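Engineer: The sequence and its predicted three-dimensional model are supplied below.
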Amino acid sequence: MLNITARSELLRTIVETLNVVVEDARLDFGEDGLEVRVVDPSHVAMVQMGVDAAAFDNWEVEDTALGIELMKMKELLSLASSTDLVEMQYDDAVGQVNLNVGKIDRVIRPLDTANLSPPNVPGLDLPSSVTISGADLAQALRAARQVGDLVNLSLEPDSFSVHVSGDQDSVSVSYGKDEVLALDCESPVRSQFSLTYLLPMAKMMASTESVCLRFGENLPLKIEFNFDNDAGSVIYFLAPRVEGDL
């Protein structure tokens, strides 16, 4: 059984963040809140998300796993203003999800969750980290995308840098230790990532006060940020592009 009500803005953040990585997602509803883990088909990017039950206007839930086509949720949410409330009900006996926004009622058939198994969260020992405002990070990555797709992230004990080299042009954005919120780096590290995967998530982080990036020399990137007054949390894992990758 599932009977929840949420601001459309909250649901839009949830759906659009997951949609960076996948088109379909298994949403695990429990007594304390919502948990989701998804990985893209190429296993390059992964999202782990949690949202506290307190973030919702109404939360009447028995443990329920629903497979949802995210585009169908986005279609409905596109009709709602940021202040509209969205009601969502599911009854196992009926086997359909009922969604309501104002006068609009939409019924969707959930996907088979057997085909949407949550991935295992990688255990990573990442030696260095920087915490920066979401707006600063998003701006740096947008600037990098103007030149190329492969971005180099570099950390030194006293600085954090974003750099892209194109065929003729280049972009560099650097922040000193006193220009970021926190920096932990004992020795220089650098890793390269695809902006095709990174930039869409940066758009989701742009309005957050702080984003923590953890990485090492040619190691995966782990990005952590919160939303909705810290009621929601996101961890984004992205595999590096190492020399020799096509």
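Structural biologist: Thanks, I have it.
Engineer: only C-alpha atoms for contact and neighbour calcs from this point on.
Structural biologist: Noted.
Engineer: now Ala45, nearest residue through space, not along the chain?
Structural biologist: Take Ala45 and drop its neighbours on the chain: the residue closest to it by CA to CA, 6 or more residues apart in numbering is Leu238, 4.6 Å away.
Engineer: Same question for Leu199.
Structural biologist: Spatial nearest neighbour of Leu199, excluding adjacent residues (CA to CA, 6+ apart): Leu141 at 6.4 Å.
Engineer: Check it against this one:
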Amino acid sequence: MDTDTAETECPTLTAAVSVGRVQRFLDAIRTVNDEFQLEVTPDGLTGNVVNDSRTTMGSVRLDASACESYQATAGKITIQTSRLREVTRMTSNRDVMRLTLDGDSQTLNVEADGVECSLQMNESTQMSAVSELDEADHPSVCVLEGGELKRVMKAAGHVATEVDFRIEHTRERFVAEANGDSDRLVAPHEAADIEELLVGAVPVASTFNLGYLRQIRRPIHKRTEVTLALGTDSPLLVAFDIADGAGHVEYSIAPVVTTDDDEGDE
């Protein structure tokens, strides 16, 4: 009971971190939604975010080690990325941003390169559902470069509005397939051609809306290793590091599930 009470208290924070790392942290969040829940702990910051349709969830972590200095007490607040981005847009990525969160006044004071602002915070625990990110069944995992994943999404988008991702356990390969009204795209990736492939005991396949996938591709850099964890008719877990490994991003994207009635209508 005491733990739950502590988690809802407004945290305190005193930190100094490069504007570039703050920008990457915010970019990974705002691609899902502008408003997010900031979870502050002595070990670092985590931004939890859900889109309006609740089909995409994200958890973006920035460790204390990513900061030049960091001191905090635990708690959660709600904030909009747009409010912090007003400061990052007026400064250089190499500048240092100083963040001070006063738990009593619930005010976040931000300063970077002479630019200062004070943001009023709100306590919130409304996005606790984001903690369910790792609860889906993901028996198979594929790791590939961000640039290749973006190419697959772009090519599939020229053909259809949905894409099938599957991992074939007998042939040990990852396959992306898109089927439109007249066109079809099949993009197989053999185990030798990708960074890593962990194949489960059975084949897995799920269909995803390309609109949701395109939503999360912007913060993925071309050379970044991206982990795709797959199940059958299960959410897709997309994970990659930021801040030279001192930060981590995870997205969970709901699958398109075809019912027997849908198949009968066809």
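Structural biologist: Received the coordinates, thanks. No experiment lies behind these values; they were computed from the predicted model shown.
Engineer: What is the neighbour count of whatever residue of structure 2 lines up with the residue nearest to Leu199 of structure 1?
Structural biologist: Here Leu141 of structure 1 is matched to Met153 in structure 2, going by TM-score structural alignment. Using other CA atoms under 10 Å as the criterion, Met153 of structure 2 is surrounded by 20 other residues.
Engineer: ok, Met153 of structure 2 - contacts?
Structural biologist: 210, 213-214 (CA atoms under 8 Å, 6 or more residues apart in numbering).
Engineer: separation between it and Gly147 of structure 2?
Structural biologist: In this view, Met153 of structure 2 and Gly147 of structure 2 are 10 Å apart by CA to CA, to the nearest Å.
Engineer: and what of Phe36 of structure 2?
Structural biologist: Phe36 of structure 2 is 27 Å from Gly147 of structure 2, by CA to CA.
Engineer: With Val159 of structure 2 instead?
Structural biologist: 19 Å.
Engineer: again with Thr81 of structure 2
Structural biologist: 26 Å.
Engineer: rewinding a little: settle it for me: which of Phe36 and Gly147 of structure 2 has more neighbours?
Structural biologist: Phe36 (26 against 17).
Engineer: Structure 1: which residue goes with that one?
Structural biologist: Under the alignment (TM-score structural alignment), Phe36 of structure 2 maps onto Ala25.
Engineer: and that match, what does it touch?
Structural biologist: Applying CA under 8 Å, 6+ apart, the residues near Ala25 of structure 1 are 18, 36, 38, 67-70, 116.
Engineer: let's go with 6 Å and repeat that
Structural biologist: Shown in contact with Ala25 of structure 1 (CA atoms under 6 Å, 6 or more residues apart in numbering): 67-68.
Engineer: Look at it and tell me its secondary structure.
Structural biologist: Under the three-state scheme (DSSP: H, G, I helix; E, B strand; the rest coil), Ala25 of structure 1 adopts strand.
Engineer: Name the nearest residue to the equivalent of Asp102 of structure 2 over in structure 1, sequence neighbours excluded.
Structural biologist: If you follow Asp102 of structure 2 across to structure 1 using TM-score structural alignment, you land on Asp91. Nearest residue to Asp91 of structure 1, sequence neighbours excluded (CA to CA, 6+ apart): Met1, at 5.1 Å.
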